[in-house]
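A.B. asks: Give me the fold of what follows.
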Amino acid sequence: MRRSRLSVYLGSILLAVVTAFTGAAAAHASQQAAVGGYVALGDSYSSGVGAGSYISSSGDCKRSTKAYPYLWQAANSPSSFDFTACSGARTDEVLASQLGPLSSSTGLVSLSVGGNDAGFADVMTTCVLQSESTCLSRINTARAYVTSTLPGKLNNVYSAIRNRAPNAKVVVLGYPRFYKLGATCVGLSENKRAAINDAADLLNSTTAQRVNAHGFTFADVRSPFTGHEICSGNSWLHSVNWTNIGESYHPKAAGQSGGYLPAFNNAV
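C.D. replies: Reported below is the predicted structural model:
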């Protein structure tokens, strides 16, 4: 009996030590990344479309103070912070207009890109407004693009980032699954929702492969978003927003702080 209590006591101490060490290690990693400048690149999922509180000077890029890059820099105070992510950005736009702040002194880079290249907005519009067969056909076209063309586009972006910021930790964030399946939900059919989720999985796996090939870190947001998809009853994602159509199918502020920020923290 005494031995059992001693084992429990020692186990508790060990758990506390491990927890403290893990927390300290994570804080140290963030501090190291903060020593150099932080540059936040990418599309609307990084700029914070859907989260509100947009920075007026960002114009149509809709950079939000509630987006994960802004939240991370506020908590970690990097030596410099450049927020160039922009709503609607494709890989070519990232290459053409977002990489300027990168340099050998950059310590941390974040990025989400690829969804717009694959025609995400058109896929969702087609699936909301048209028949199931038309929706599935459009998804198959997007899947073919992700498999055949997107890897080369991602390679171009990742190579350019590494060339400009040779010393940076580069974290590429993925996309959530949009729908909870098996739930009663007004709107898209179960087949449409499942096909959209499968396409998101393909986009994530394709991105992760290229990320790993370049020695970067892939931050998968699907786990923290589980239970918070559209149709879940506690969604961190906007469904169709007819008053502000551009926010449709983008993370709310809760999705940025509860989904994207923890995934980014864990990757850093």
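A.B. asks: from here on, contacts and neighbour counts on C-alpha atoms
C.D. replies: OK.
A.B. asks: Show me what secondary structure element comes after the helix or strand where residue 26 lies.
C.D. replies: Element membership for residue 26 (DSSP states H and E) is helix 2-35. Going down the chain from helix 2-35, the next helix or strand is strand 37-40, by DSSP H and E.
A.B. asks: ok, and what's touching the helix or strand just after that next one?
C.D. replies: The helix or strand immediately downstream of strand 37-40 is helix 44-47, counting by DSSP H and E. Helix 44-47 is contacted from outside by 40, 61-64, 67-69, 83-89, 111-112, 250-251, using CA atoms under 8 Å, 6 or more residues apart in numbering.
A.B. asks: Next, the structure of the following sequence, for comparison with the previous one:
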Amino acid sequence: MRFPRSLFRSALVVAVAATTAFGLAAPASAAAGKYVALGDSYSSGTGAGSYGSSGSCKRSANAYAQLWANANAPSAFSFVACSGAVTSDVLNNQVSAITSDTALVTISIGGNDAGFANVMVTCNTSSDATCVSRNNDAQNFARSTLPGRLNNVYTQIRNRAPSARVVVLGYPHIYQLGGSCWVGLSETKRAAINQSADVLASVISGRAAAYGFTFVDARSAFAGHEICASGTRWINSVTWPVDESYHPNATGQRGGYYTALEAVA
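C.D. replies: Modelled structure (predicted):
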């Protein structure tokens, strides 16, 4: 991710530990087989530090995928999530890591397709009305165009690993409304951003259910830890490097995503 194109690209939406398992049977123990971690910056761990030699993909040693692999010792681990990824990047550069013996696949994708990096830039630099309008545009895209793009990704995952457990992780709410922030975006802007998170969660969870995948709703997993929350904040506000803004920090990757993933995998 690079500012402004990818600064907030990955996500602005959805946070939580509520999980719903649908349909297809999964192996008795995902840890017994190969684990493949796909997705964008929320999966690569941008914002959580310790990126090693992963370059612009910013794959963090503190990302939920790496934490799960460390704790569960799968037979093989392929960590290919990359900061800034859109659905076409997953198809062109990531799904090839999935083989027929894959037991677990995780993925977060869709926020960049809907342009939420631009949403966050707009809301930080423009009026309330412009921010709300830009969120409405992103929400309309998510409802009308994103489902087909997700179908393309989910079809490839299922075809490549017919018996794998597939866990689709959503995006957290960025803000706690009525919270403790005295500066920054207006409450109108924060509410519009969170509403976009809700739309994205609805679309992604619906397509995940259609494929029999497990959806982790990150809005609950991060609840009480958003920006403006009175408790420990698991999401960066504007920070440096700027591409790590509005992403989970190391505590959020562990307390939010990893905890939720352990509950279902």
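A.B. asks: care to give me the TM-score?
C.D. replies: Here the TM-score for the pair of chains, by TM-score structural alignment, normalised by the length of structure 2, is 0.88; 238 aligned residues with a CA RMSD of 1.2 Å.
A.B. asks: Pull out the buried residues from the helix holding residue 26 of structure 1.
C.D. replies: Across helix 2-35 of structure 1, burial judged by 16 or more other CA atoms under 10 Å covers 26, 30, 32, 33, 34, 35.
A.B. asks: who touches the alignment partner in structure 2 of the fourth one in this structure?
C.D. replies: Under the alignment (TM-score structural alignment), residue 33 of structure 1 maps onto residue 30 of structure 2. For residue 30 of structure 2, the set of contacting residues under the criterion of CA under 8 Å, 6+ apart consists of 74, 103, 104, 164, 165, 265.
A.B. asks: got CSV for those, with secondary structure too?
C.D. replies: Below are the contacts of residue 30 of structure 2 laid out as CSV (DSSP: H, G, I helix; E, B strand; the rest coil):
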residue, secondary structure
74, coil
103, strand
104, strand
164, coil
165, strand
265, coil
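A.B. asks: Can you select the buried ones among the residues you listed for me in PyMOL?
C.D. replies: PyMOL command restricting these to the buried ones, with burial defined by 16+ other CA under 10 Å:
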select buried, resi 74+103+104+164+165+265
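A.B. asks: okay if I get the contacts of residue 30 of structure 2 as a markdown table plus distance to residue 123 of structure 2?
C.D. replies: Below are these laid out as a markdown table (distance: CA to CA, whole Å):
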| residue | distance to residue 123 of structure 2 |
| --- | --- |
| 74 | 42 |
| 103 | 41 |
| 104 | 37 |
| 164 | 39 |
| 165 | 37 |
| 265 | 36 |
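A.B. asks: okay, and stretch 70-78 of structure 2 goes to which residues in structure 1?
C.D. replies: With TM-score structural alignment applied, stretch 70-78 of structure 2 matches the range 74-82 in structure 1.
A.B. asks: Might you calculate how far the matching stretch sits from the centre of the chain?
C.D. replies: Its chain's average C-alpha position is 19 Å from that of stretch 74-82 of structure 1, according to CA atoms, centre = their mean, to the nearest Å.
A.B. asks: Tell me the buried residues in that stretch?
C.D. replies: With burial defined by 16+ other CA under 10 Å, the residues of stretch 74-82 of structure 1 counted as buried are 77, 78, 80, 81, 82.
A.B. asks: which ones are touching the second one?
C.D. replies: Remark: with contacts taken as CA under 8 Å, 6+ apart, residue 78 of structure 1 is in contact with 33, 34, 35, 36, 37, 38.
A.B. asks: let's see it at 7 Å
C.D. replies: Residue 78 of structure 1 sits next to 34, 35, 36, 37, 38 when contact means CA atoms under 7 Å, 6 or more residues apart in numbering.
A.B. asks: Not counting its neighbours along the chain, what's nearest the first one?
C.D. replies: The shortest distance from residue 34 of structure 1 to any residue other than its chain neighbours is 3.9 Å, reached at residue 78 (CA to CA, 6 or more residues apart in numbering).
A.B. asks: can you check residue 208 of structure 1 too?
C.D. replies: residue 218 (5.7 Å).
A.B. asks: So what does that neighbour match up with in structure 2?
C.D. replies: Following TM-score structural alignment, the counterpart assigned to residue 218 of structure 1 within structure 2 is residue 215.
A.B. asks: just checking, residue 80 of structure 1 touches residue 37?
C.D. replies: Yes. Taking CA atoms under 7 Å as the definition, residue 80 of structure 1 is a contact partner of residue 37 at 4.4 Å.
A.B. asks: ok, now which ones touch the equivalent of residue 108 of structure 2 over in structure 1?
C.D. replies: Under the alignment (TM-score structural alignment), residue 108 of structure 2 pairs with residue 112 of structure 1. For residue 112 of structure 1, the contact set (CA under 7 Å, 6+ apart) comprises 42, 43, 45, 46, 172, 173, 174.
A.B. asks: out of those residues, who's nearest residue 237 of structure 1?
C.D. replies: Ranked by distance to residue 237 of structure 1 (CA to CA), the contacts of residue 112 of structure 1 are led by residue 45 at 10.9 Å.
A.B. asks: mind checking which helix or strand the residue nearest to residue 208 of structure 1 is in?
C.D. replies: strand 217-219.
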